[in-house]
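Asker: okay, predicted coordinates and the sequence, questions at the end:
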Amino acid sequence: MSELARTPLYELHSSLGARMVPFAGYEMPVQYALGVMKEHLWTREHAGLFDVSHMGQVLVRPRSGDVADAARAYEAMVPQALLGLGEGRQRYGFFTNDAGGIEDDLMIANRGDHLFVVVNAACKDKDVAHMTAQLSDACEVELLDDRALLALQGPEAEQALARLVPAVAAMRFMDVGVFDWDGTELWVSRSGYTGEDGYEVSVPEARAVALAEALLAMDEVEVIGLGARDSLRLEAGLCLYGSDIDETTSPVEAALEWAIQKARRKGGDREGGFPGADRILSELENGAARRRVGILPEGRAPMRAGTALFDGATEVGHVTSGAFGPSIEAPMSMGYVATGVSETGTALTGEVRGKRLPATVAAMPFRPANFKR
């Protein structure tokens, strides 16, 4: 794995007994001594600490000094309304292509005089090149290489982080802020990708281990690997880019239309104007031919990615993610099916090792989210 990159926490992971695997060009911890099942349940019950430093952290600074100019320019790349995004708030978004597919999903924050964007690790070089090409007239785009990113997730995340930074307790879901911890500037958002309350914390690389160790010294905090991160996000009904959404998937097919605000839709004051708008606006009005749905297989065996789904003898879709859900104590999957069989409760079958096994279309999330509204 010598050609793989390492995060600033690599040595800490090793000292904690992590099993390291290649992921998005990095050596990343997939699990620790607790194991995936216990790490998952710990996060649901207490607070789990994740290293997500492989993600791309990007500053988008308007050349004019007015963040509205950066937001306006950014709206030419995404279907989201950013001009109405208040200072200290962030929004889920996605880059679209001319065919209406999703090139990456991302988080976009208004930091007062600039935008702060977090993109997926596997896409960050492509995303930065795209932003630079599209925004260079209006903005400076900088990919940061001197900050780590930690996620603290779970119902006890607030009490843990507030011991170090008391002001984070007042944050709401999707708030962002800058806070001092022991002379170090932390960039904190109240967000995450587990379905739990929690925070994502950008910290200078030189202080990342100290922050992680300060949190792990607390009884309610355990270190958690990518294995549990995946089962947590799947229980929460959240997409993994490259698996559940990709450049061929439209936001409406992916059931992500909730992330497209009224201002960018037909009749809105900034209707369209983003790549793939013709297709996406049409599908918002008329629907798409297929739909991302939850799938609950009967029995105990998960239906994993690639499993073909059938309505009677007719193949109607496929699974994109599947695993056992430790919190729901049952297998769970998500995938795409023809819109005509996408209603919750529809009985389907999935082909597993040559056998057709029963499954039911289910609403997501599989377990209710616990975000702090």
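Answerer: Looks like it came in fine.
Asker: going forward, measure contacts between C-alpha atoms and count neighbours the same way
Answerer: Fine.
Asker: output the contacting helices and strands for the helix or strand hosting residue 30.
Answerer: Under the criterion DSSP states H and E, the helix or strand holding residue 30 is strand 26-31. Applying 3 or more Cα pairs under 8 Å, 6 or more residues apart in numbering; DSSP states H and E, we find strand 26-31 packed against helix 10-15, strand 19-23, helix 226-235.
Asker: now do the very next helix or strand once past it against helix 226-235, angle only.
Answerer: Past strand 26-31, further along toward the C-terminus, the next helix or strand under DSSP H and E is helix 36-45. For helix 36-45 against helix 226-235, the angle by axes from the mean of the first three to the mean of the last three Cα atoms, to 10 degrees is 60 degrees.
Asker: for helix 36-45, packing partners?
Answerer: strand 221-223, helix 226-235.
Asker: the same query, at a cut-off of 10 Å, please.
Answerer: With contacts defined as 3 or more Cα pairs under 10 Å, 6 or more residues apart in numbering; DSSP states H and E, helix 36-45 has these neighbours: strand 26-31, strand 47-51, strand 147-153, strand 221-223, helix 226-235, strand 314-325.
Asker: below is an additional structure, to be compared with the one above:
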Amino acid sequence: MPDLKQTPLFNLHHELGAKMTAFAGYAMPVQYAGGIIREHLHCRDRAGLFDISHMGQCRIWGEKAAEALEKLTPGGIVDLAMGAQKYTVLTNPAGGVIDDIIVTRIDRGLSLIVNAGCKDKDYAYLTQQLPDDCVLQTCPELALLALQGPEAAVVMGRFSAEAEALDFMRTCRTRINGIDCWVSRSGYTGEDGFEISVHQTDAETIARLLLAEPSVEPIGLGARDTLRLEAGLCLYGHELSDTISPLQAGLKWLFKKGHAGFPGADNILSEFAAGLPQVRAGLLVDAKIPVREGCAVTDDEGRQVGIVTSGGYSPSLRRPVAMALIQPSYAGIGTPLLASVRGKPIAVTVTRLPFVPHRYHRS
């Protein structure tokens, strides 16, 4: 993969026997020797370590950084306490989503994590939109690791009492084995866990230290996707895009009451009154055949009422599941529908999200 970028853990992935794949311009591990299902279940049962260093990390510096970003999102940024995080979206003038991001309030500004495939356009957009008294600093020198699973807190506690004591969506600066890190209690699996931002030169040391713990195994992108699907979490380019509004994606909870000064606000807020053309819903598949992205969803008379945005086998439920954008009148829990797979109708049933309950740590 000569034209692909490498994360600081590239050599470690090969040492661990990873099968590599191209993702967002990077050579990334899709799975290791045990396979995706084993990795998935290990993360649900114990703890898994993910390399997510392909994600973009940046800072917005300035006394009014929160106020500036508030104007580009559905709000809530100015309300963040020091060290607190918020999941939100950057919206475009049409009401679609430029990217979904994680924002952290830090001293003298904000820290952002953006999607790997969007970071170049995000950085260009933020540079253009931010006022002169705010400065965007990209941080390509930083790596990002995720430790996820029910035993993640026990493992983290062996290295950092401060990190282990965090609540969900809170951060701290700490040291792991003498190495400076920023740790957040967050993740993309639905499990309790942590994300560790560290200088790229120290990433392999931290990874080896965590992998030496008996409960921790390396997890690739394949299981990361099945874990987030079970958790009912949006993936940019699937449940979110520049033509899918955050309301259609089921993210109404992002919106700060009374806040209407962000791009696309008129179009998005009009959906509250006029009604949504489509909504995100979970589908239980009544067959062994996976229902994949792009499959049409129809009623029993063959009328298309939606489209699958993500789908695959759920190792936890031992059956295929999917998420889809569906006309609201067909999105009631328990509604029977059909998904077209290579021209064959497959019975599906609308179900509540997430498929597997979240286990985030909230004291």
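Answerer: Arrived safely, thanks for sending. Quick caveat, the model's predicted, so the values are computed rather than measured.
Asker: residue 223 of the second structure and residue 148 touch, don't they?
Answerer: No - contact between residue 223 of the second structure and residue 148 fails when scored by Cα atoms under 10 Å: they sit 11.8 Å apart.
Asker: residues shared between the contacts of the two?
Answerer: Contact with both residue 223 of the second structure and residue 148 is made by residues 42, 43, 48, 50, 189, according to Cα atoms under 10 Å, 6 or more residues apart in numbering.
Asker: of the helices and strands packed on strand 26-31 of the first structure, which is nearest residue 79 of the first structure?
Answerer: helix 226-235 (23.4 Å; Cα to Cα).
Asker: average gap between whichever helix or strand comes after the closest one and the second structure?
Answerer: Downstream of helix 226-235 of the first structure, the next assigned helix or strand under DSSP H and E is helix 277-286. Once superposed with the second structure, the aligned residues differ from helix 277-286 of the first structure by a mean of 1.8 Å; criterion: mean Cα distance after the TM-score superposition for the first structure.
Asker: pull the residues that contact helix 277-286 of the first structure.
Answerer: So helix 277-286 of the first structure is in contact with 78-79, 96-101, 250-253, 257, 260, 264-266, 271-272, 274, 287-289, going by Cα under 10 Å, 6+ apart.
Asker: any of the residues you listed buried? List them.
Answerer: 78-79, 96-97, 99-101, 250-253, 257, 260, 264-265, 271-272, 274, 288 (16 or more other Cα atoms under 10 Å).
Asker: what residue of the second structure takes the place of residue 236 of the first structure?
Answerer: Using TM-score structural alignment, the partner of residue 236 of the first structure in the second structure is residue 231.
Asker: OK, contacts around that match?
Answerer: Counted by Cα under 10 Å, 6+ apart, residue 231 of the second structure has contacts 188, 189, 190, 191, 225, 353, 354, 355, 356, 357, 358, 359.
Asker: how about the first one: what's its closest non-neighbour residue?
Answerer: Translated: residue 188 of the second structure. In this structure, residue 188 of the second structure finds its nearest non-sequential neighbour in residue 228, 5.8 Å apart by Cα to Cα, 6 or more residues apart in numbering.
Asker: spell out the secondary structure type for the spatially most central residue of the first structure.
Answerer: Geometric centre of the first structure, nearest residue: residue 193, 5.0 Å, by Cα atoms, centre = their mean. What DSSP: H, G, I helix; E, B strand; the rest coil gives for residue 193 of the first structure is coil.
Asker: hang on, the earlier thing: next, format the helices and strands packed on strand 26-31 of the first structure as CSV and append distance to residue 282 of the first structure and mean neighbour count.
Answerer: Compiled in CSV, those are given as follows (distance: least, Cα to Cα, whole Å; neighbours: other Cα atoms under 10 Å):
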stretch, distance to residue 282 of the first structure, mean neighbour count
helix 10-15, 46, 15
strand 19-23, 36, 16
helix 226-235, 29, 23
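Asker: with distance to residue 105 of the first structure added, can I get those in CSV?
Answerer: Shown next, in CSV, are these (distance: least, Cα to Cα, whole Å):
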stretch, distance to residue 105 of the first structure
helix 10-15, 26
strand 19-23, 17
helix 226-235, 14
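Asker: which part of the first structure lines up with stretch 66-82 of the second structure?
Answerer: Using TM-score structural alignment, stretch 66-82 of the second structure lines up with residues 71-87 of the first structure.
Asker: how far does the matching stretch sit from the chain's center?
Answerer: Distance of stretch 71-87 of the first structure from its chain centroid, counting by Cα atoms, centre = their mean, to the nearest Å, is 19 Å.
Asker: that stretch spans what distance, first to last residue?
Answerer: End-to-end distance for stretch 71-87 of the first structure, by Cα to Cα, to the nearest Å: 12 Å.
Asker: once you drop chain neighbours, what's closest to residue 56 of the first structure?
Answerer: Nearest residue to residue 56 of the first structure in three dimensions, chain neighbours excluded: residue 119, at 5.0 Å (Cα to Cα, 6+ apart).
Asker: oops, could you answer that again for residue 109 of the second structure instead?
Answerer: residue 61 (4.5 Å).
Asker: with adjacent residues omitted, what lies nearest to residue 216 of the first structure?
Answerer: residue 222 (6.1 Å).
Asker: neighbours around the one you found, how many?
Answerer: For residue 222 of the first structure, the neighbour count with other Cα atoms under 10 Å is 20.
Asker: list the contacts of it.
Answerer: 32, 34, 39, 42-43, 46-50, 152, 215-216.
Asker: now do residue 80 of the first structure
Answerer: Each residue near residue 80 of the first structure by Cα under 10 Å, 6+ apart is listed here: 71, 74, 91-95, 108, 259-265, 272, 274.
Asker: the same query, at a cut-off of 7 Å, please.
Answerer: Contacts for residue 80 of the first structure (Cα atoms under 7 Å, 6 or more residues apart in numbering) come out as 93, 259, 260, 261, 264.
Asker: sec struct for the first one, please.
Answerer: Think residue 93 of the first structure. Put simply, residue 93 of the first structure is strand when judged by three-state DSSP.
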